[in-house]
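what follows is a predicted structure for the sequence shown.
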Amino acid sequence: MSTRTRNARERAYEQLRQRILTLELAPSQRLDENRIAEELGVSRTPVREAFHQLSAEGLVTIVSRGGYVVADMNLHRFRELIEAQHILVRAVTHLLVARATDDDFDELEAAVRAVDEAEQSRDPHAVADTNSKLHILETRLTRNDYLLSMAERVYTHLQRLAFLSFGGAGGIGGDGQDPSLLTHYENVHEDHWDYLKALRSRDVATAERVAVRHVELFQSRIRQFLEMNAVEGLNFSDIPEFGHGRL
C-alpha cells in the first residue's frame, strides 16, 4: 500500500470517527459513501476501508443489503457499557496497584492534568476525549492486552454519551454555564486525584471504592442529562441502577 493511499484511509478514518463521536453523524444515520468521499476529498476506497475499520470498533453497522449506518445508542447498549465498565475498573485497579511503577503514576498524573485543562476550556469534545484517553491509559499500564482491548471499546463507545452530557450537540451546558455540569466537573476532578493518590499509596480498597464511585458519577450525569433533554434518535426509557454512590 502506498503512503498516499494509507494517508487517505487514515484521514478518512480519523475524520469519520470524530464526526461519529461528536454526533455530527447521528446514531442510526445512513452513511452515503459517495457524498462522504466528496466531502473528505478522497476516493470511495479509503472511505469504504474506514467504514470497515469503524465497523470493527462497533461505531458503524454494515446493513444486510449493503451500505452502512452509524451505530445506534439505546438503553440496552448503555446498560452493557456500564456493566462492562464496572467490571473493568475493578480489574484495572487491582492490577495497577500490583504492577504500576512511579513512572507510570507520573504518566497518569499528566493525563489527569490534561482532563483538568479540558474541563477549564468547557469544550465538550476535549473533555470527553481526554477523559477517555486517561481511562484507556490506566488500562494500558496494567500490561494486559485483553483488558486494553476491552477498555478501548468501552471508553470509545461511552464518548458519544459523554459528549452529549457535557453539553455537546446543543445539549444543556453547552455554553459552559450549567451549574450541574460545573459541579460534575468538580466531582470528576476530585475522583481522578483521589484515585491517583490511592494508587500511589498502593491502597487497593480505597482506589477501588473511588473507581466505582467514578463510574456511578458518570451514570448519574447521563441520567440527569436525559431527564433534562429530549434527544432525537436516542432511546433511553429507563436507566439502570448499579450499587450505591453518587446517584
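Alright, I've got the coordinates. Residues are numbered from 1 along each chain as shown.

use CA for all of it now, contacts and neighbours both
Fine.

not counting its neighbours along the chain, what's nearest residue 36?
Using Cα to Cα, 6 or more residues apart in numbering and skipping the chain neighbours, the partner closest in space to residue 36 is residue 47 (7.4 Å).

so who does the one you found touch?
By Cα atoms under 8 Å, 6 or more residues apart in numbering, residue 47 lies in contact with 9, 12-13, 33, 36-37.

out of these, the closest to residue 164 would be?
Among the contacts of residue 47, residue 13 lies closest to residue 164 (Cα to Cα), at 21.5 Å.

got a list of contacts for whichever strand or helix holds that closest one?
Assessed by DSSP states H and E, residue 13 sits inside helix 3-21. If you take Cα under 8 Å, 6+ apart as the criterion, helix 3-21 is touched by 25-27, 40, 42, 45-47, 49-51, 53-54, 59, 70, 159-160, 163.

so which of those residues belong to strands?
residue 70 (DSSP state E).

I'd like to know which of the contacts of helix 3-21 are buried.
Taking 16 or more other Cα atoms under 10 Å as the criterion, what is buried in these is 25-27, 42, 46-47, 50-51, 53-54, 59, 70, 159-160, 163.

biggest separation within these, which pair?
Counting by Cα to Cα, the most remote pair of the buried ones among the contacts of helix 3-21 is 42 and 163, 27.7 Å apart.

for comparison:
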Amino acid sequence: MSLKRGTAKWVAFEDLKRAILTLERKPGSALEETELCDLYGLSRTPLREVLQQLAGEGYVTLQLNRGARVSDMTHLTLRDFFLAAPLIYSAILRLAAQNATQAQIEELKEAQEDFRAALEAGDVTARALTNDRFHRITGHMAGNSYLLASLDRLLIDHTRIAMTFFRPKSGAKEDPLSLACQQHDEMIAAIETGDETRAAELALEHWALSRDQIELFVMPEGLEAPLGAPPKLKSA
C-alpha cells in the first residue's frame, strides 16, 4: 500500500514518522485513534490504513484489541541493534558503491549539505533527521530489497537513540559530529568512484563512531564490552 503525496493520509503518515523518530511519540506509547483522527482530520478507516503502513515499516506495532503502539526500545532490541548494525551498514555501502546512479549521488550530496547545515545551526532534531535521510538514500542506492528493509528498521532505532544519547563531548580533541560529517563526505566520494571496499570500510568506521558515543550513555559504568558482544578475556 502506498500513500499519495499531499493527501491527508500522507500528511498523517509523515508527521507520525517524524514524531516517532524525534521521540515526541515515546517508544512503547499508545497511539489513540480518537486523538489521531481529530489531529489529522481523518476517519477511523483511513487512519488505520496509515497505522498499518507505519507498522509495515517498523514504526508501530499493532495488537489485536489493544490498538497501536510506537515500536518499543528495550535491552533486547538494543542488543540486536548493536549486533546487526555493522553488518547491515557495511553491506549497504558496498552495494551502494556498485549500483548508485548519478541522480542518487546528487540526492545524497543534497542530503549531506542539509546535514552540514543542521550541524552548523546546532539543531539536534534536524541533525538526526537529515542523518536519517542520508543513510536511507544509501539504502536505495544499494538496490537490495532485503537489506533495505533491514536498514529502514535499523535506522528507526538509530535515529531515536541519536536523539537521546548522541552528544558531542566537550573538550574532546576531535568533535565526533564533525568527524561524522567528514565520513559522510568520504562515503560520497567512495560511492561516486565505485570504490566498494573503501565504502564498506567507511561504513564500519562510521558505525564505530556512533557506537562509542552511544555506549557512553547506555552502558553501565565499568562494563567494557559493547552490548551483544562477548566479554573480553583477561590474559593469564
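Arrived safely, thanks for sending. This structure is a prediction, so every number in the text was calculated from the model and none was measured.

care to give me the TM-score?
With the length set by TM-score structural alignment, normalised by the length of structure 2, the two chains reach a TM-score of 0.79; 221 aligned residues with a Cα RMSD of 3.0 Å.

which of the contacts of residue 47 of structure 1 tops the neighbour count?
Greatest neighbour count in the contacts of residue 47 of structure 1, by other Cα atoms under 10 Å, goes to residue 12: 26 neighbours.

which residue in structure 2 aligns with that residue?
Aligning on TM-score structural alignment places residue 12 of structure 1 opposite residue 12 in structure 2.

from residue 155 of structure 2, how far out is its match?
Note on residue 12 of structure 2: its distance to residue 155 of structure 2, by Cα to Cα, to the nearest Å, is 20 Å.

likewise for residue 135 of structure 2?
Per Cα to Cα, residue 135 of structure 2 is found 8 Å from residue 155 of structure 2.

once you drop chain neighbours, what's closest to the most centrally placed residue in structure 1?
Nearest to the mean C-alpha position of structure 1, counting by Cα atoms, centre = their mean, stands residue 159 at 2.8 Å. Distances taken as Cα to Cα, 6+ apart put residue 128 closest to residue 159 of structure 1, at 5.7 Å, once the chain neighbours are dropped.

which ones are touching that neighbour?
Taking Cα under 8 Å, 6+ apart as the test, what residue 128 of structure 1 contacts is 159, 162-163, 166.

state the distance from it to residue 157 of structure 1.
Distance of residue 128 of structure 1 to residue 157 of structure 1, computed by Cα to Cα: 11 Å.

check residue 210 of structure 1 too.
From residue 210 of structure 1 to residue 157 of structure 1 the distance is 22 Å (Cα to Cα).

also residue 185 of structure 1?
Taking Cα to Cα, one finds residue 185 of structure 1 at 20 Å from residue 157 of structure 1.

for residue 88 of structure 1, same thing?
In this view, residue 88 of structure 1 and residue 157 of structure 1 are 14 Å apart by Cα to Cα.

and whichever strand or helix holds residue 88 of structure 2, how far from the chain's centre?
Per DSSP H and E, residue 88 of structure 2 falls inside helix 75-99. Centroid separation for helix 75-99 of structure 2 versus its chain: 11 Å, with Cα atoms, centre = their mean, to the nearest Å.

list the contacts of it.
Contact with helix 75-99 of structure 2 is made by 138-143, 147-148, 150-151, 154, 157, 187, 190-197, 199-204, 207, 211, 226-229, as judged by Cα under 8 Å, 6+ apart.

just the helices in structure 2 please.
Assigned by DSSP state H, the helices in structure 2 fall at 8-21, 33-40, 44-56, 75-99, 102-121, 124-142, 145-165, 176-193, 196-218.

can I get these in CSV including distance to residue 63 of structure 2?
Listed next are these as CSV, based on distance: least, Cα to Cα, whole Å:
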stretch, distance to residue 63 of structure 2
helix 8-21, 18
helix 33-40, 13
helix 44-56, 10
helix 75-99, 18
helix 102-121, 36
helix 124-142, 27
helix 145-165, 19
helix 176-193, 38
helix 196-218, 29
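
mind checking which of those is nearest residue 65 of structure 2?
Closest among those, using Cα to Cα: helix 33-40, at 12.5 Å.

the closest one packs against which elements?
If contacts are counted by 3 or more Cα pairs under 8 Å, 6 or more residues apart in numbering; DSSP states H and E, helix 33-40 of structure 2 sits against helix 8-21, helix 44-56.

can you tell me which of the ones you listed is nearest to residue 102 of structure 2?
Here helix 8-21 is closest among those (Cα to Cα), at 26.7 Å.

still on that earlier bit, which one of the helices and strands packed on helix 33-40 of structure 2 lies closest to residue 107 of structure 2?
Taking these one by one with Cα to Cα, helix 8-21 is closest: 19.4 Å.

if you count neighbours, what's buried in the closest one?
Of the residues in helix 8-21 of structure 2, 8-9, 11-13, 16-17, 20-21 count as buried by neighbour count, 16+ other Cα under 10 Å.

do stretch 82-98 of structure 1 as well
For stretch 82-98 of structure 1, the neighbour count (16+ other Cα under 10 Å) marks 82, 85-86, 88-90, 92-97 as buried.

do stretch 70-77 of structure 1 as well
Under 16+ other Cα under 10 Å, the buried positions of stretch 70-77 of structure 1 are 70-73.

before we move on, what about stretch 99-110 of structure 2?
99-100, 104-105, 108-109.

same question for stretch 27-34 of structure 2.
In terms of neighbour count (16+ other Cα under 10 Å), stretch 27-34 of structure 2 has its buried residues at 27, 30-31, 33.

ignoring the adjacent residues along the chain, who's closest to residue 157 of structure 1?
Leaving aside its chain neighbours, residue 157 of structure 1 sits nearest to residue 59 (7.4 Å; criterion: Cα to Cα, 6+ apart).

ok, that neighbour - contacts?
With contact taken as Cα under 8 Å, 6+ apart, residue 59 of structure 1 is in contact with 17, 20, 70-71, 157.
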